[in-house]
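Q: Sequence plus the predicted model coming up.
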Amino acid sequence: MQYFYNSRLGETRFTMSDGGLLCKDVPIGRTGVQLYGGEELDDIEPDSDGEILVERSEADVFRPETLASFEGMTFTVSHPIEDVTPDNWGRYAVGHVQNVRRGTGDQSDLMIADIVVKKAEAISAILDDGVDQISAGYDAEYQQTAVGKARQHDIIANHVALVPTGRAGKRCSIGDSKRMTTNNTWLAKLRRAIKTKDAAAMEEAMESVPTELTNDEGTGELPKAINITINPQQPLPKQEPELDAIATNDSGDIETRVAAMETTLAAILEKLGSTTDSDPDEEEEGRRITSDAAYHQDVVSRAELIVPGIKLPEGGKLASFKRTVLDAAFKTTEGEKLLKGIVGDKPDFAKMPKLSLDAAFIAASEIAKGRNNIQLNHRTTDSASPNRRPTAADLNKQNAAFWAKKGN
């Protein structure tokens, strides 16, 4: 496909005649295995870690209908909380995707497209802020293949999003900048790469080890490349010997590399010790990945606040449980008062998108917690104040007793 442009920013990035940004040859999806949380796929049984390995085959990713469905789809900044439709397109669209095809050579496992970006904020996010990863939004069917494993098929596109961190990793990205990664996020990425046996993600993780884990003062942010690329154009400074050995291992034996990665991860975890990060959101992400029990208990505790006495059925899925809790609460007078301001007059919890569901569930539990605290404080104040001000009923009772005595 040919394009007209005013200026060339690199091998694959161009300024168009109207000031828009053209990003050519951008990977927007890939085959292989990706990691999902059990709460994301209600109908699939997760493994003992509460996670699901989802595989996408070449036949599914490059199915003619799937490739065609991405043609002309909306480009957004982050994923909207709802599907993009003609009714809300103007709210979310910053550009579009075109010329969708399968990659060739070492990119034959990638779905490639050209992205035309029209909105100034999105162009600035790419060129100035270094936001560069891509995540596709789509509908798909999932088939359980084993406990904690599933196949994704019948993929139909809805939009393509620009995100700070995508599930597909750095291979599906615009640009080549290496931003610093805090410990918990980096460990989560490395753990995901090991579990999915994703060689490219392993390489990326080992090339971006946080400096506090390596004591390597020379490892900083690489200069931003002007053109769209897939692999770094210059190697990172050498890490500690065991890290460098893995990063430069060209044996191609994935099983051997996975075993080496696990050994390295154990050494890094030992070195990490009590180091903490200051970003509470990233700390929560790390805790949620490494401690499903804590997340499970949090959901159960919040449910109890919203609907006292409700219990999670044995083997029940957390996402379904949240829907049940909110639906049960809304059917009560108190619950309806609690939820109306959050979800409106006629919510459909069964069809509510996961992000909206999570937000409503947390908001409702926090409001319920505050309400309970107010009631508790009121009771405590009353019980601690025997000389409280008498009510009208108290005065009437006292007056009746007084005049009754007078009459005798």
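A: Nice, I can see it. Numbering: from 1, shown residues only.
Q: Please make it C-alpha for all contacts and neighbour counts, starting now.
A: Noted.
Q: Can you work out which other helices and strands pack against the lengthiest helix in the chain?
A: The longest helix of the chain (DSSP state H) is helix 354-383. Here helix 354-383 touches helix 292-306, helix 318-330, helix 333-343, going by 3 or more C-alpha pairs under 8 Å, 6 or more residues apart in numbering; DSSP states H and E.
Q: if you set the cut-off to 6 Å instead, what comes out?
A: If you count contacts as 3 or more C-alpha pairs under 6 Å, 6 or more residues apart in numbering; DSSP states H and E, helix 354-383 packs onto helix 292-306.
Q: Following element in sequence after the longest helix of the chain, please.
A: helix 392-407 (DSSP states H and E).
Q: this is the comparison structure:
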Amino acid sequence: MRTVDKTIGKLKDVFTISKEGNTRERLADGSLLCRDVPFARTGTMLYDQSEFAGSPDTNGDPITSPDGVIIVHRDDETLFSEPTITSFESAPVTVGHPPDFLNPDNRAAYDQGTIRNIRRGDGALSDYLLADVIVKGREGLDAIEKKGIREVSPGYDADYEPIEGMPGHYKQSTITGNHLAIVERGRGGRGVRIGDEQKEPDVAFRKKTWGARLLNAITTNDADGIEEAIREGADEMPERVKPTIANTSDEQVATVEQDDQKRHTEVLDAIHDLGNKVTALVDVLTPKTTDDEQTEQDRTDEAVGAARADQRKDDLKAVEETEDEAECLTEEGKRVPTGDAAFSAVRLNTIQVAEIIAPGMRHGTVDTSASRKEQRSAVKNIRVAALESALRGPHASVVRRYVGAQPVRNMTADAVFVAFRAAGDAIANTNRSSVMPQSAYIPSHSHTHSNPAAEMNARNRAFWGRNK
């Protein structure tokens, strides 16, 4: 049993019982302490316009872009300001972004831990905001240790100031942190992640040379990485070009080709020899494992591989279900969106209907670089949050008609979609009739004897039955 060494920049008030890696430690209650986690960076980030759902910029105008892509610029002054750093201190950890910002009413449903010791990194991490992350919940621990989900994404409020002369470009300011989500893919890139050890983060859009990758693989004892770098180095050898000078004789051409081939063979032999030496060096430096340890590692690798295969299946299912919803929402005769467009259309419609069902409900920004499963789950969570909020408001009886007696959170995604649409239409009709003069509304014979809610349910049942 021991406590953490009191090193500058580290948490000094956390009791741990074992090390799980260079930057991870186990707490006495089974929680996991992950040190030095980069979770936000300066620079530019890309957003789909639908993620802002018409939110206003600092001038009060909708945040828009000519091509639908919003480019957000974040500088040192904003990210490393004292208010920004303080706002993230003790923020909760979640698995995926929740549908609404965390507050006392919903925190228990999503809270998986907390982040502490927020500060600016130094050296290679000087462009990043770091935190020490304590993961306490079982869902969060399994996401990191069993499923291999390591990237993180902060949830926050911010102001967006349009940049003059650059349509679609905005400067971010006044960041207020709310939570930190463990995600498959975060917008900040693979540098923004939980690691076993502190490494230099990958720089976006800069491809490392095979030599740099080889050096990094040697440094980290990554045998597979060494072999891959060597193969890439061989592939990147310059293509040999035959001499094309008109007065070059056949004998001269043959001699040049032979010399060129000889040099190429010598280089490849040297690379192969280097690879053998490096592999032998890695074997010497790599700690030997017992049969039991190797069996446990094999089981872990197999579990991670199976989890990733399941994730791919879940992503394909999420795409199919979202495109079905997009088709249901598209007016007859218009083109049905697919892929990214389908997710954008469904999310935008969800936000619009949520505003009808639960006016003023705040929702987080969905990360379009997240997995399809996470994006679809985020949309469902917005719908669930809106319906649950409405059940506590003046339209509770209307919403209860479509969700029944069961908890909304226990309903399937399809059932939530149907209830969400039907409740939205019903509340919209109620709102319209409440502001319409009585004399202006003359019900027809068909309205008198029909049940709009029943008709809506019948149409939805027909649609989902056809798509099964």
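A: Looks like it came in fine. None of the values given here were measured: they were computed from a predicted structure.
Q: Run the angle between the longest helix of structure 1 and helix 292-306 for me.
A: For helix 354-383 of structure 1 against helix 292-306, the angle by axes from the mean of the first three to the mean of the last three C-alpha atoms, to 10 degrees is 60 degrees.
Q: Can you give me the buried ones in helix 354-383 of structure 1?
A: 354, 357-358, 360-365, 368 (16 or more other C-alpha atoms under 10 Å).
Q: which of the residues you listed lies closest to R302 of structure 1?
A: Ranked by distance to R302 of structure 1 (C-alpha to C-alpha), those are led by S365 at 5.3 Å.
Q: What lies in contact with stretch 414-425 of structure 2?
A: 353, 357, 399, 402-403 (C-alpha atoms under 6 Å, 6 or more residues apart in numbering).
Q: same question, stretch 72-80 of structure 1
A: 92-98, 159-163.
Q: Save these as TSV, and put in neighbour count, secondary structure and distance to G32 of structure 1 too.
A: Below are the contacts of stretch 72-80 of structure 1 laid out as TSV (neighbours: other C-alpha atoms under 10 Å; DSSP: H, G, I helix; E, B strand; the rest coil; distance: C-alpha to C-alpha, whole Å):
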residue	neighbour count	secondary structure	distance to G32 of structure 1
Y92	18	helix	29
A93	22	coil	29
V94	21	coil	29
G95	22	strand	28
H96	20	strand	25
V97	22	strand	22
Q98	18	strand	23
H159	26	strand	21
V160	26	strand	19
A161	22	strand	20
L162	24	strand	21
V163	19	strand	20
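Q: from these, which two are the most distant?
A: Longest distance between any two of the contacts of stretch 72-80 of structure 1 is 18.7 Å, between Q98 and V163; criterion C-alpha to C-alpha.
Q: Correct me if wrong: L110 of structure 1 contacts G32.
A: No: assessed by C-alpha atoms under 6 Å, L110 of structure 1 is found out of contact with G32, at 9.8 Å.
Q: which residues in the stretch 51-200 of structure 1 form helices?
A: Ranges of helices in the stretch 51-200 of structure 1, per DSSP state H, counting those that start in this stretch, are 58-61, 64-70, 89-92, 120-127, 183-196, 199-206.
Q: Export those to TSV and append columns for distance to K337 of structure 1.
A: Converted to TSV, the helices of the stretch 51-200 of structure 1 look like this (distance: least, C-alpha to C-alpha, whole Å):
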stretch	distance to K337 of structure 1
helix 58-61	46
helix 64-70	42
helix 89-92	30
helix 120-127	39
helix 183-196	38
helix 199-206	47
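Q: Go through the ones you listed and name the closest to I28 of structure 1.
A: Ranking these by proximity to I28 of structure 1 (C-alpha to C-alpha) places helix 64-70 first, at 9.6 Å.
Q: in structure 2, what residues pair with the closest one?
A: Residues 82-88 of structure 2 are where helix 64-70 of structure 1 lands when matched by TM-score structural alignment.
Q: same question, stretch 95-107 of structure 1
A: Going by TM-score structural alignment, stretch 95-107 of structure 1 sits over residues 113-125 in structure 2.
Q: now do stretch 379-393 of structure 1
A: Stretch 379-393 of structure 1 maps onto no residues of structure 2, going by TM-score structural alignment.
Q: Aligned to E121 of structure 1, what sits in structure 2?
A: Alignment note (TM-score structural alignment): E121 of structure 1 maps to E139 of structure 2.
Q: And its match, how far from Y170 of structure 2?
A: Distance, E139 of structure 2 to Y170 of structure 2, by C-alpha to C-alpha, to the nearest Å: 36 Å.
Q: neighbour count winner among the two?
A: More neighbours surround Y170 than the other of E139 of structure 2 and Y170, with 24 against 14 (other C-alpha atoms under 10 Å).
Q: Apart from its neighbours in sequence, what residue is nearest the more buried one?
A: Leaving aside its sequence neighbours, Y170 of structure 2 sits nearest to P162 (C-alpha to C-alpha, 6 or more residues apart in numbering; 4.4 Å).
Q: number of nearby residues for the alignment partner in structure 1 of that neighbour?
A: Counting by TM-score structural alignment, P162 of structure 2 lines up with Q144 in structure 1. Other residues within reach of Q144 of structure 1, judged by other C-alpha under 10 Å, total 16.
Q: Same question for the one 3 residues further on.
A: Using other C-alpha under 10 Å as the criterion, V147 of structure 1 is surrounded by 14 other residues.
Q: For it, give me its contacts.
A: Residues near V147 of structure 1 by C-alpha under 6 Å, 6+ apart: 45, 47.
Q: 10 Å instead, please
A: Each residue near V147 of structure 1 by C-alpha atoms under 10 Å, 6 or more residues apart in numbering is listed here: 44-48, 51-53.
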